[in-house]
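Visitor: Sequence and predicted model, in that order:
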Amino acid sequence: MKNLIFALCCFLLAGCSSSGRLNADGKADLKVLYVGGNADTQSYTRKLSPEEHEASVQDRIAAFEELLRERFDSVAVVRGKEYTPEMSDHYDVTVFDGRVPAIRPQIMERNDKGEITRYVRAQLLPEDFSAAAVTIGSVGEDVGRAIGSKNDWYCLCLDAQAHHLVEDHPIFQGPFETTLTFETCPTPEDAFHYDYYYDGEMPDSLPMWRVQTKGYKTDPGFPIGMVSRPWGYTDSPDAEYISSGVCAKTLDAVAIGRHGNFLTWGFAASPAYMTDEAKAVFANAICYIAQFKGKGMLARKFNDRIATREYLKELIDLARIEPYEERVGWTEESNREGLKKQAEARAKKARGEKLSEEESYYLKFKPQRPMTLAEYLKRYQKEAYAILGEDLAAYPAYYNENRDYFYGGEGMYSMVVDEDCKAWGIPNNDKRLLDKAIACLEKGEETDRARRVLERYTLCTFTEPAEWRKWYDTYGDKLFFTEAGGWYFLVDGPATLPGNDYHAREKLTVEATTDEAAATEKQQAQLGATSQAEPVRAAARLTGTGEERKIEIRMRIHPGFHIYREVAASDSYVPVSVETSLPAGWSAGELIAPAPRKFGTAGTTVYENEVTFFVPLKGSGSGTATCTVKWQCCDDHVCMPPQSREFTFRIG
């Protein structure tokens, strides 16, 4: 009996070998590199001094180092600014908790109108980076997005508890002993905004597992976690969903998940604020990802706002009169608030009283015209509106009848019916489509359509029918279809297999990087057109003469997007703000802003379309004035990382 027990123990330990074996000291036999640099205290509520920030960074590094040394046999710690990708080659797992230097800088080129003509995201890691890695919070976006990671920035809004866990996943099993204690909590209020994505009736409460002892909702200034988009996250064999968490998005938003050799731990707390249960699971996550060292990512999500078929649920929901009337109501409420302030300002002026800058602004207030139903449908239904017009009843049938033939591989949140697939009556995610196209090439029938299909849904560059047939016959049993990865059929296997190279068709072009010289004041004042790639444009100019001036800031917001004016304590968005740095002798007054519209019930307010702010200046003397505008932009699907733009003016 003793021999049987001993043999069973050896078997269990051997089963843990790929994810870290525990030695006699109770530690996993893994070499772990921790890359730090983030702070445990954020500056959302108040600006930290350099000394405070550095102290917070050091506290966080110390907390991670302590936990890792307790659990792992060999641990090294470096600051992000000291890291190079080659360092990870010498470790089993790298834990990224700070931004690392870019190996390729961001490229942003503009035309003479100031419009972006070319944008290339900064790349922090090589595309062939295959070291096993765990990313903490929003660092997953930083290091992974440029190389196609599905661990993208859906929302920086993850709080302290997890729900919808895959409880039998290995990270909840071992090698470190784990316990999951659940408590029943109310369903996050924001999830009800996306109930059309949820199958069945939304529950009023959920069993939740506490990951952190603190969260940003209860402790202002506490680090905020990141969730990734769930749509298409698991549509490739190199990705797996593990857990969601309390956030401002859907109930299936990915808080913990794996794509290739990257495991995202979206929760942002350091071990100093992790529960004991979470510490064990986090250590298990490191052990688990170790087995994926050297395997890399197969499907690549280079377009973080690519549409998947799940998007049809939202389009169907938006094709109702209720969402349209709700948006009209928002505009009307903002108009009422603006007219009320205008009336108060006019009455004050009639009494001969001096008006404040804000009151003077409202004397010129003009109500915004609510969008028509046609404008609403054109904005949200896009391609379908050109076919269906204002016939709301036709939209659900159109989307359901054509579900198998929708294609979303081009643009951002774009869904069009692929008439080629529809003509053949074969769904575009069915590999029979490729077989049909290859057969057409072999027979010389419908060759144009066949080539379009093969080019649209594969990454291959074959020119002869025989090459296509050999590829299909060789790998047909291993083909899978990924929508998040570009609406392609890929081969389940190494990225080096034919049909898996995302750059196979790229034309090599080398262009000079954009000149980074400061824009002139004339260029700064040009607002330019928005786009999905750049949904907010900001322009600024200095107006007035003498001792009273104004900085006028105009912001144009792309249709479907909004920025935040006031943010409720329960929300995690970043409000628009303006900071000025003025030469001696000058001072700035309070920001003058128009009335925003309400967003939700918590007290958050937003701006859409266009908005103009003013910063009054008083003083004398000459020098350079600097104005920095900061904002966060969101649409109905995703909140983008906070942005800022700096403007400079000669004054005096």
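Guide: Received the coordinates, thanks.

Visitor: From here on, just use CA atoms for contacts and neighbour counts.
Guide: Noted.

Visitor: Not counting its neighbours along the chain, what's nearest Lys618?
Guide: Counting by CA to CA, 6 or more residues apart in numbering, the nearest residue to Lys618 once its immediate chain neighbours are dropped is Glu548, at 4.8 Å.

Visitor: Presented hereafter is structure B, for comparison with structure A:
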Amino acid sequence: MNIKFNILLLALLVCAVPLYAQQRSQSPVKVLFVGYDPAKPMPEAKRSYPGMMTEKEFKAEYPLRMPAFKALLGQYFAEVKAVDCRDWKPADSEPYDVTIFDFATTPLEPAKQEKDEKGNMKYISARYLPDNFSKPVIFMASTADEMGRRIGLKLDWLCLCLDADAHHLNANHAIFKGPLEKVVPTLQNKKTPDGVFHYTTGVGIPKEIPMWRVQKEGYLDGTGARIGLVSRGNRFTESPDAEMISSGVCQKDVGAVALGRHGNFFLWGFGASPADMTEEAKKVFVNAVAYMKQFNGRTPIAKKYNDRMATTNDVKEIISHTSRESYDEYVAQIKSFNEANAKENQRLTDKKAAGQQLTREEEESLQYIGGQQEIDSWDVFLKRAMGKYAAKFGTDAAAFQKYMNDNLGYIYCDPEAFFSYSIDEDVQQIGISNHSLKLLDACVAMLKKGEKSELALRVLKKYTGENFATAKQWGSWLSKNRSRLFFSETNGYRFMINTYS
């Protein structure tokens, strides 16, 4: 990146905004941009620089990002204000329709550790936003997880590995239709990311897929671009408060979310500022800003506080991976990793021995990069995949797969635990999927007939969060809310009420 050229270009853009604004009918949407003000000193780095950027990347971007956003936003919106993220307070967003967070603000509460009811230590993330924050927001890249984790957003950290292209794009979404610019995304067939084929969702995906270029350069180009974030796509759209717009080039599955919305919060997972966005992406970005205004007060219905909980998507992956084919792929991956690790370790060792100075990141990587990862045997690999079911099935992968597939409708994933799942024997006994409203109907009918009433009550309470005692009360509640009920795995593994309708 030519810093002097970009600064000059941005200065020209800022100067041109008033003239350009006279030619364009500007949107009345009021926008607040929250990032680092280059007029203020750079923050001191701790383990890494803000946005998980390297020192070199952050210093290069520091004088450019806020002016670039102000220049772009000023072309389309009549009122734009920028504040330093270290100074922002929740009340600052009140006069504005949409707030854009480029980097995390000063925490309202620091991270901490607390003991849970079982005496185990539990990590509590720092708080950046009040639980009831209802103003529309756009998060840039990893800022989404950093600021949204404490308040239960689905815009979590699956992987900080998003590059420059979007794929599996919903080009019919409103942010491509306007309201400020109509964009027909230019699609080009490119090599499908290798990570896609490591998941069951990658079955049948072609070796090349259509992609939309969002940034001029990505971190995989080796140019020091800010790395983007993808969030978990598993169960992302299970609730009426969320929508996925696209995935993107990363190391994860095709369902990883690069552009998406949860309630009044929007994830723009790509890391580039407008200075490095493509012309089409800049237009879609300002459309997204205008689009979000309508979600003022539409806070998320289904929260997600544990991004390490299992989902039925994960269970299906586990079933699929208990195969020789998956084991062979695992062995090849570990061998490739060990070879690359050894090669990089040798490069850094030789560089240091030659008296050349290592970067901060290289010095840190030398502490762990030399180790070789051990390759498990087939038996160990299989038993680890089966988890607690290894005691039941040993090394009989086919029997495990059949049992799990036969009981998929009765799977219960503990929303408070770390990737824990089981077969709910109560639901299995009734014989109806716990994701189906027919299960609730059956339990109410059992109560009315006095058949296995204790079992029926356990199931009703577990999968609704309600605590009624009689069949009449349960029937009345179900009749009243039936059309608004949806099943959420991530928010308690239960039926919830759509409070939007």
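Guide: Received the coordinates, thanks. This is a predicted model, so every value here is computed, not measured.

Visitor: Residue in structure 2 paired with the residue nearest to Lys618 of structure 1?
Guide: With TM-score structural alignment as the criterion, Glu548 of structure 1 has no equivalent in structure 2.

Visitor: quick one: Glu548 of structure 1 from Tyr288 of structure 1, how far?
Guide: Applying CA to CA, to the nearest Å, the value for Glu548 of structure 1 to Tyr288 of structure 1 is 63 Å.

Visitor: if you count what's nearby, which of the two comes out ahead?
Guide: With neighbours defined as other CA atoms under 10 Å, Glu548 of structure 1 and Tyr288 compare such that Tyr288 has more, 23 against 13.

Visitor: got a list of what Val34 of structure 2 touches?
Guide: By CA atoms under 8 Å, 6 or more residues apart in numbering, the contact set of Val34 of structure 2 is 82-85, 88, 99-103.

Visitor: Was I right to think Leu72 of structure 2 contacts Ser273?
Guide: No: applying CA atoms under 8 Å as the test, Leu72 of structure 2 and Ser273 come out as separate, 9.8 Å apart.

Visitor: Quickly find the element holding Leu32 of structure 2.
Guide: strand 27-35 (DSSP states H and E).

Visitor: residues near the counterpart of Ser326 of structure 2 in structure 1, how many?
Guide: Counting by TM-score structural alignment, Ser326 of structure 2 corresponds to Pro323 in structure 1. When neighbours are defined as other CA under 10 Å, Pro323 of structure 1 has 13 of them.

Visitor: Run through the residues that contact the aligned residue in structure 2 for Glu390 of structure 1.
Guide: Using TM-score structural alignment, the equivalent of Glu390 of structure 1 in structure 2 is Thr395. Shown in contact with Thr395 of structure 2 (CA under 8 Å, 6+ apart): 379, 382-383.

Visitor: now swap in Asp190 of structure 1 and tell me
Guide: Counting by CA under 8 Å, 6+ apart, Asp190 of structure 1 has contacts 247-250.

Visitor: Put the buried members of those into a ChimeraX selection.
Guide: Buried subset of the contacts of Asp190 of structure 1, written as a ChimeraX selection, criterion 16 or more other CA atoms under 10 Å:
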select :247,248,249,250
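
Visitor: With distance to Gly296 of structure 1 and secondary structure added, can I get the contacts of Asp190 of structure 1 in TSV?
Guide: Shown next, in TSV, are the contacts of Asp190 of structure 1 (distance: CA to CA, whole Å; DSSP: H, G, I helix; E, B strand; the rest coil):
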residue	distance to Gly296 of structure 1	secondary structure
Cys247	29	coil
Ala248	31	coil
Lys249	28	coil
Thr250	28	coil
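
Visitor: quick one: which of the contacts of Asp190 of structure 1 is nearest Tyr607 of structure 1?
Guide: Nearest to Tyr607 of structure 1 among those is Ala248, at 18.8 Å by CA to CA.

Visitor: Would you agree that closest one is in contact with Pro188?
Guide: Yes: shown here, Ala248 of structure 1 and Pro188 form a contact pair, counting by CA under 8 Å, at 7.4 Å.

Visitor: Doesn't Tyr196 of structure 1 belong to a helix?
Guide: Yes: using DSSP: H, G, I helix; E, B strand; the rest coil, the assignment for Tyr196 of structure 1 is a helix.
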